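A.B. asks: coordinates only, no sequence provided:
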């Protein structure tokens, strides 16, 4: 299994790809427009509080970590258009662990259309089929009902609560832990497993074109 960067993952009108320099204006507008929507779920620094996201710094860090193979940071886009969210796998650990943690967010105007579950499924299938990982983990605040619905759709197992696990929105917050291992998914020769199961069970999330 070989980590390749840059890469793009596709499903119908949905494309996951690296951030590009020309995304800066649209990305900054997207974050500003969704500030209140994302505030309860954004990680924060216990010493410095909430720091604004500088696009140039973010993109540079993404590129460095992606080329090292420690993270897989991708922008969520529709039909090759502007960025509407992000999904990141990281840290990616090999050796005896072969695991990764997923995080994601999406534009409020695009929420509720099945795009996040499809994005998560695409990334998990890539991590299992192409990178040979064994376990994927997602942590969710108990209050985040939208994200809880995502892990439910994808059949991630609940593994309990981590108390005061991550500093989010200015305080140490409890997080529920969900996980999936490669043995729990029937992956086809095309590398699709989680995505195929999602679209079979939720056909309304399947792209129409």
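C.D. replies: Yes, it's here. Everything numeric here is computed off the predicted structure, so don't read it as measured data.
A.B. asks: CA only for contacts and neighbour counts going forward, please
C.D. replies: Fine.
A.B. asks: number of nearby residues for residue 58?
C.D. replies: A count of nearby residues for residue 58, using other C-alpha atoms under 10 Å, gives 12.
A.B. asks: mind checking how far it is from residue 27?
C.D. replies: In this view, residue 58 and residue 27 are 11 Å apart by C-alpha to C-alpha, to the nearest Å.
A.B. asks: what of residue 19?
C.D. replies: Taking C-alpha to C-alpha, one finds residue 19 at 9 Å from residue 27.
A.B. asks: and the helices in this protein, which stretches?
C.D. replies: Using DSSP state H, the helices of the chain run over 24-33, 35-38, 55-68, 115-129, 145-153, 194-201.
A.B. asks: any idea which of these is most buried?
C.D. replies: Of all the helices of the chain, helix 115-129 has the most neighbours on average by mean count of other C-alpha atoms under 10 Å, namely a mean of 23.
A.B. asks: quick one: the strands in the protein?
C.D. replies: 9-11, 14-17, 72-78, 83-89, 99-106, 135-140, 157-168, 171-181 (DSSP state E).
A.B. asks: with adjacent residues omitted, what lies nearest to the residue nearest in space to the middle of the chain?
C.D. replies: With distances taken as C-alpha atoms, centre = their mean, residue 87 lies nearest the centre of the chain, 2.9 Å away. Nearest non-adjacent residue to residue 87, counting by C-alpha to C-alpha, 6 or more residues apart in numbering: residue 104, 4.2 Å away.
A.B. asks: that neighbour - how many residues pack around it?
C.D. replies: Using other C-alpha under 10 Å, residue 104 has 19 neighbouring residues.
A.B. asks: check it against this one:
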């Protein structure tokens, strides 16, 4: 592992802002999650250990901050400017995880968004911002996204951004209580020399 330069970092485009997740976000983050429980539940990671539970918010943020310091993750919340003078509210979360250095220079990206904000280009913009940061600032070579075959909204995100389909991974992750198949998508830095955000904005 290695230290990630420029972290913590805030990334912005238009009204979309990615900033590091914080312990003081707990109340707002929890409220968004509870409001979207039915929307998010089918795609939620679960603990396959009998009787196992997912970590609390406090433990999750503490673990993510440690991973960020070690250079293995970039934990963001997605916020959106809505009214002048008001603090942009949390509308989702995006985490770059499993960062591998050395000969791999790759990472995995995951995200969720408030159902009321879905379909407005927020997630593609956030994914493009994070991917460009990883490629252009950190020097990573490959970004991977794994999605349940039934998760149509997320499949639309990688389609819009031009991530390349690489195949089906049977029983890849434990999701909502079962080992679930995932479609795997990837993009390399050479495929977006102009930057993924610039390509996404031009295509809209």
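C.D. replies: Received, thanks. Everything quoted here is computed from the prediction, not taken from an experiment.
A.B. asks: closest to residue 13 of structure 1 out of the helices of structure 1?
C.D. replies: Closest approach to residue 13 of structure 1 among the helices of structure 1 is made by helix 115-129 (10.0 Å; C-alpha to C-alpha).
A.B. asks: now the closest one on structure 2. Mean distance?
C.D. replies: Superposed on structure 2, helix 115-129 of structure 1 shows a mean distance to its aligned partners of 0.3 Å (mean C-alpha distance after the TM-score superposition for structure 1).
A.B. asks: quick check: angle from that helix to strand 99-106?
C.D. replies: Calculated by axes from the mean of the first three to the mean of the last three C-alpha atoms, to 10 degrees, helix 115-129 of structure 1 forms an angle of 160 degrees with strand 99-106.
A.B. asks: what does helix 115-129 of structure 1 correspond to over in structure 2?
C.D. replies: Helix 115-129 of structure 1 corresponds to residues 122-136 in structure 2, going by TM-score structural alignment.
A.B. asks: and if you look at stretch 156-165 of structure 1?
C.D. replies: The alignment of stretch 156-165 of structure 1 onto structure 2 (TM-score structural alignment) covers residues 163-172.
A.B. asks: do I have it right that residue 100 of structure 1 meets residue 72?
C.D. replies: No - contact criterion C-alpha atoms under 8 Å: residue 100 of structure 1 and residue 72 do not qualify, at 9.5 Å.
A.B. asks: joint contacts of these two?
C.D. replies: Listed contacts common to residue 100 of structure 1 and residue 72 are 89, 90, 92; contacts here mean C-alpha atoms under 8 Å, 6 or more residues apart in numbering.
A.B. asks: residue in structure 2 matching the first one?
C.D. replies: Matched across to structure 2, residue 89 of structure 1 falls on residue 96, judged by TM-score structural alignment.
A.B. asks: what about stretch 136-149 of structure 1, distance to the chain center?
C.D. replies: A distance of 12 Å separates the C-alpha centroid of stretch 136-149 of structure 1 from that of its chain, computed with C-alpha atoms, centre = their mean, to the nearest Å.
A.B. asks: which of the strands of structure 1 sits most buried?
C.D. replies: Highest mean neighbour count among the strands of structure 1 (mean count of other C-alpha under 10 Å): strand 72-78, a mean of 24.
A.B. asks: residue range for that strand in structure 2?
C.D. replies: By TM-score structural alignment, strand 72-78 of structure 1 lines up with residues 74-80 in structure 2.
A.B. asks: so what's the residue of structure 1 positioned farthest from its centre up against?
C.D. replies: In structure 1, counting by C-alpha atoms, centre = their mean, residue 47 sits farthest out from the average C-alpha position, at 25.8 Å. By C-alpha under 8 Å, 6+ apart, no residues touch residue 47 of structure 1.
A.B. asks: which position in structure 2 pairs with it?
C.D. replies: Using TM-score structural alignment, residue 47 of structure 1 sits opposite residue 49 in structure 2.
A.B. asks: against residue 174 of structure 2, how distant is that match?
C.D. replies: Applying C-alpha to C-alpha, the value for residue 49 of structure 2 to residue 174 of structure 2 is 10 Å.
A.B. asks: over to residue 114 of structure 2?
C.D. replies: As judged by C-alpha to C-alpha, residue 114 of structure 2 and residue 174 of structure 2 stand 22 Å apart.
A.B. asks: dump the residue contacts of residue 157 of structure 2.
C.D. replies: By C-alpha under 8 Å, 6+ apart, residue 157 of structure 2 lies in contact with 123, 124.
A.B. asks: one more time with 10 Å
C.D. replies: Residue 157 of structure 2 is in contact with 119, 121, 122, 123, 124, 125, 127, 163, counting by C-alpha atoms under 10 Å, 6 or more residues apart in numbering.
A.B. asks: what sits against the fifth one?
C.D. replies: With contacts defined as C-alpha under 10 Å, 6+ apart, the neighbours of residue 124 of structure 2 are 130, 154, 156, 157, 158, 159, 160, 161, 196, 197, 200, 201.
A.B. asks: quick one: map the last one onto structure 1.
C.D. replies: Under the alignment by TM-score structural alignment, residue 201 of structure 2 pairs with residue 199 in structure 1.
A.B. asks: about what we covered before: how near is the match of residue 47 of structure 1 to residue 148 of structure 2?
C.D. replies: Taken as C-alpha to C-alpha, the span from residue 49 of structure 2 to residue 148 of structure 2 is 21 Å.
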